[in-house]
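Student: The sequence isn't on hand, but the structure is:
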């Protein structure tokens, strides 16, 4: 599916002008926002699209017959079509709107037909959103988690993955891009390998959907999950893509309005996907906001953005490599624009707080990836993550602030 043909020439200052929050200061200093892997900021296009829907054309969707209901339903379903185009889905009926990437994965896990001893393959660098739902199957249904190791840079061994997939494997569930190491999973090879053994694949695309071109049809992946708030859209909206036959095989996740066909005193029948998984009032305004975010993003020169983010990553990595008191975690050459690091003798929380006083926002903690922290031999790291609106001079501010943090903490 083709993205809009008109592209705005890349200009980081023009992009920054679209984000009102970037004009503010923090602790009397210009805001340097390097926490994009946790949640990205929102352009005016998203803010105004949601406000306009609330001001002039809001109603509940699908069941109303009046003008506002029809207008809002059209806008909501247009968002589904936009998402389908963005990730290369063959049909908008393969797009389920959820409250986030976490719920998207939970829908799949909860609906999987699992017997005691059946296996789920996950890697040690997964976000908890792609671990805990499978643990719940272990606790409730006796599933077995088979763990795929990664190297220090987050690379996986396809031969090791092949060895883990056996006759009782029910799902291979892997990240498409690590939220800590920014390592990119060789998704096409993973899918081919798993499908050769008749096993479906779920990819957690919460980071990849922002920083990579995603084509679920070309990947032939069975399920794909991502969230809106990392993609310059609002919170409270996520996406589950599923192949039609895979979605049709899943039972409902929640019960209520919209997800039903017939409700009687003695029986209930369920709607077809995607509505089967959208019980109750869906995230209407959030879907409209997500559409605006994708439309805004697709109007940019994505290739230039990818080049820009790679330049930010390389510039920051080179600067950090020159500091013998900084340890970098994950240095794959084609990694995404996320840098996890540790400062010798300092807790990441202390580092982050001192950086904040200099106007620099980074994340600190285990990043919802405790098995990976154990694999790396740390309890937590600091993390700087870049978006399309960040600049090289902001990296300089970050490095200077890091030097100040080192002095204060040594």
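Tutor: Nice, I can see it. Computed from a prediction, not measured in an experiment: that's the story for all the values here.

Student: Could you use CA atoms for every contact and neighbour count after this?
Tutor: Fine.

Student: Could you tell me how far residue 56 is located from residue 67?
Tutor: Distance, residue 56 to residue 67, by C-alpha to C-alpha, to the nearest Å: 11 Å.

Student: right, I mislabeled it, should have said residue 74
Tutor: To residue 67, residue 74 is 11 Å away according to C-alpha to C-alpha.

Student: got a list of what residue 97 touches?
Tutor: Listed by C-alpha atoms under 8 Å, 6 or more residues apart in numbering, the contact set of residue 97 reads 80, 237, 238, 239, 240, 274, 278, 282, 283, 287.

Student: from those residues, which is closest to residue 318?
Tutor: Distance to residue 318 across the contacts of residue 97 (C-alpha to C-alpha) is lowest for residue 238, with 34.6 Å.

Student: pretty sure the closest one is in contact with residue 106, am I right?
Tutor: No - the criterion here is C-alpha atoms under 8 Å, and residue 238 misses it with residue 106 at 11.9 Å.

Student: more neighbours, those two?
Tutor: residue 238 (28 against 20; other C-alpha atoms under 10 Å).

Student: Tell me how many other residues surround the residue nearest to the more buried one when sequence neighbours are not counted.
Tutor: Of all residues not flanking residue 238 in the chain, residue 100 sits nearest, at 3.6 Å (C-alpha to C-alpha, 6 or more residues apart in numbering). Neighbour count of residue 100, defined by other C-alpha under 10 Å: 20.

Student: right, and residue 100 touches residue 233 too?
Tutor: No - applying C-alpha under 8 Å as the test, residue 100 and residue 233 come out as separate, 11.4 Å apart.

Student: So what touches whatever helix or strand residue 372 lives in?
Tutor: Assessed by DSSP states H and E, residue 372 sits inside helix 370-376. For helix 370-376, the external contacting residues (C-alpha under 8 Å, 6+ apart) are 124, 125, 126, 128, 152, 329, 366, 379, 380.

Student: Kindly recompute the last result at 10 Å.
Tutor: With contact meaning C-alpha atoms under 10 Å, 6 or more residues apart in numbering, helix 370-376 is reached by 123-128, 131, 147, 149-154, 180-181, 329-330, 365-367, 377-381.

Student: got another, please set it beside the one above:
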């Protein structure tokens, strides 16, 4: 039986490829964005209790009311934002499903969707599957917003603008000036919808502050914000996230969500609802900032040059003093010959900048993991 591929040029993601190569060559895996340490023990205890007592049947389609209430309270506590748990929060099977549900809800054939490159790799396939067209705008050399270029490219055909904050892969955090610029764009373009990927909302370093779109009235009117418990709680394999949007947009998102997954793991939702009132994001930040600083110290005497990371799991390094190979060939060589798996930055672009030699390290690892990787890299 023959049918045409919807993605004839799409291959396995670079994350799967590099993790597979790391396993094959016995490399230290700093490529895919997952921790190698456990979630909070208190949360694991909550899960054990609910495994033994929960009914293990379908949760309500939007998510357990207790979890949605706990999420609303967490946002009030951490970001001073008020969210209606009944009409504005939907529990999803990870952030990726939330991203797809929003894109499937708002993007129609012929619509243009603006992405800011380098950008997370799941945005474009979802847009293209809906018949939309990606308009890629490169971030500035320091990875700040290219405000002139964004304003210039917005047209009546532009349906959606996707913003990732804190940013993967660069670790950049948007400033108040940049957020006000986006709010002005919203005010000037009433047809435009925003998707804010805020999965690293709690993971911000060095006194920087994560500014959520939910705090800006004009963005709040027409934005959907996506979050991940996997990132917030060091448990990426659980695949539980949520999406926050105004009541009208949430109603339409749920129409898609109910036919994608209907409902998400019920006993995990119950455990999260019990745990969240005691969740301290500052402990998470302290742990990850210590890991970032440890990596920086370990590589300080090498020819890898760090690009400051203000948040997320990731630290970029410039390797131009080490090799003239492009980043894909360089990372493949590193896995095979040095025994360290990293991610090339060019894969986050449709049209990568020429002569850019950057690689992404995931530092959400134990010190011994980072130390072993650094030992292997110090001779380069």
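Tutor: Received the coordinates, thanks. All figures in this text were calculated on a predicted structure; none of them were measured in a lab.

Student: The equivalent of the residue nearest to residue 238 of structure 1 over in structure 2 and residue 226 of structure 2, how far apart?
Tutor: Mapped onto structure 2 by TM-score structural alignment, residue 100 of structure 1 lines up with residue 94. According to C-alpha to C-alpha, residue 94 of structure 2 stands 9 Å off from residue 226 of structure 2.

Student: joint contacts of the two?
Tutor: 199, 241, 242, 243.

Student: What are the boundaries of the helices in the stretch 51-200 of structure 1?
Tutor: Under the criterion DSSP state H, counting those that start in this stretch, helices of the stretch 51-200 of structure 1 are mapped to 67-87, 101-111, 132-141, 158-164, 187-195.

Student: Ok, which of those helices comes nearest residue 310 of structure 1?
Tutor: For residue 310 of structure 1, the closest of the helices of the stretch 51-200 of structure 1 is helix 187-195, at 20.4 Å, according to C-alpha to C-alpha.

Student: distance between that closest one and the chain's centre?
Tutor: On the basis of C-alpha atoms, centre = their mean, to the nearest Å, helix 187-195 of structure 1 sits 20 Å off its chain's mean C-alpha point.

Student: And stretch 353-370 of structure 2, by the same measure?
Tutor: Mean-position distance between stretch 353-370 of structure 2 and its chain equals 16 Å (C-alpha atoms, centre = their mean).

Student: repeat for stretch 40-60 of structure 2
Tutor: Worked out by C-alpha atoms, centre = their mean, stretch 40-60 of structure 2 lies 26 Å from the chain centre.

Student: ok, now stretch 110-117 of structure 2?
Tutor: Distance, centroid of stretch 110-117 of structure 2 to centroid of chain: 17 Å (C-alpha atoms, centre = their mean).

Student: And for stretch 360-377 of structure 2?
Tutor: Relative to its chain's centre, stretch 360-377 of structure 2 lies at 21 Å (C-alpha atoms, centre = their mean).

Student: Could you pull out the buried residues of it?
Tutor: The neighbour-count check on stretch 360-377 of structure 2 (16 or more other C-alpha atoms under 10 Å) flags 360-365, 367, 369-371, 373-374, 376-377 as buried.

Student: got it, and stretch 322-334 of structure 1?
Tutor: Quick answer for stretch 322-334 of structure 1 (16+ other C-alpha under 10 Å): 326, 328, 329, 330, 331.

Student: In strands, which of the residues you listed fall?
Tutor: If you go by DSSP state E, the buried residues of stretch 322-334 of structure 1 have 326, 328, 329 in strands.

Student: and those as a markdown table, adding distance to residue 45 of structure 1?
Tutor: Shown next, in a markdown table, are those (distance: C-alpha to C-alpha, whole Å):
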| residue | distance to residue 45 of structure 1 |
| --- | --- |
| 326 | 39 |
| 328 | 36 |
| 329 | 35 |
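
Student: Need the counterpart of residue 83 of structure 1 in structure 2.
Tutor: Aligning on TM-score structural alignment places residue 83 of structure 1 opposite residue 71 in structure 2.

Student: which stretches of the stretch 201-350 of structure 2 form strands?
Tutor: Assigned by DSSP state E, counting those that start in this stretch, the stretch 201-350 of structure 2 shows strands spanning 223-228, 241-244, 305-307, 314-318, 340-341, 343-344.

Student: Please name whichever of those is nearest to residue 255 of structure 2.
Tutor: Here strand 241-244 is closest among those (C-alpha to C-alpha), at 13.5 Å.

Student: I would like the range of structure 1 that aligns with that closest one, please.
Tutor: Mapping strand 241-244 of structure 2 onto structure 1 (TM-score structural alignment) gives residues 238-241.

Student: For that stretch, give me the average deviation versus structure 2.
Tutor: Comparison of stretch 238-241 of structure 1 with structure 2 after fitting gives an average deviation of 1.1 Å (mean C-alpha distance after the TM-score superposition for structure 1).

Student: Which positions in that stretch come out as buried?
Tutor: 238, 239, 240, 241.

Student: quick revisit: from the contacts of helix 370-376 of structure 1, which would you call buried?
Tutor: Judged by 16+ other C-alpha under 10 Å, buried ones among the contacts of helix 370-376 of structure 1: 123-128, 131, 149-150, 153-154, 180-181, 329-330, 365-367, 379-381.

Student: before we move on, back to that, would CSV of the buried residues of stretch 238-241 of structure 1 with distance to residue 221 of structure 1 be doable?
Tutor: Converted to CSV, those look like this (distance: C-alpha to C-alpha, whole Å):
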residue, distance to residue 221 of structure 1
238, 18
239, 14
240, 12
241, 9
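
Student: any idea which of those is closest to residue 350 of structure 1?
Tutor: residue 238 (32.2 Å).

Student: can you pull the contacts of the closest one?
Tutor: 95-104, 206, 225-230, 283, 286-287, 290.

Student: which residue is nearest the middle of structure 2?
Tutor: Centroid check for structure 2 by C-alpha atoms, centre = their mean gives residue 199 as the closest residue, at 4.8 Å.

Student: The aligned partner of that residue in structure 1 sits in which helix or strand?
Tutor: Using TM-score structural alignment, the equivalent of residue 199 of structure 2 in structure 1 is residue 206. Following DSSP H and E, there is no helix or strand that holds residue 206 of structure 1.

Student: which residues sit in contact with residue 206 of structure 1?
Tutor: Each residue near residue 206 of structure 1 by C-alpha under 10 Å, 6+ apart is listed here: 37-38, 100-102, 127, 175-179, 224-231, 238-239.
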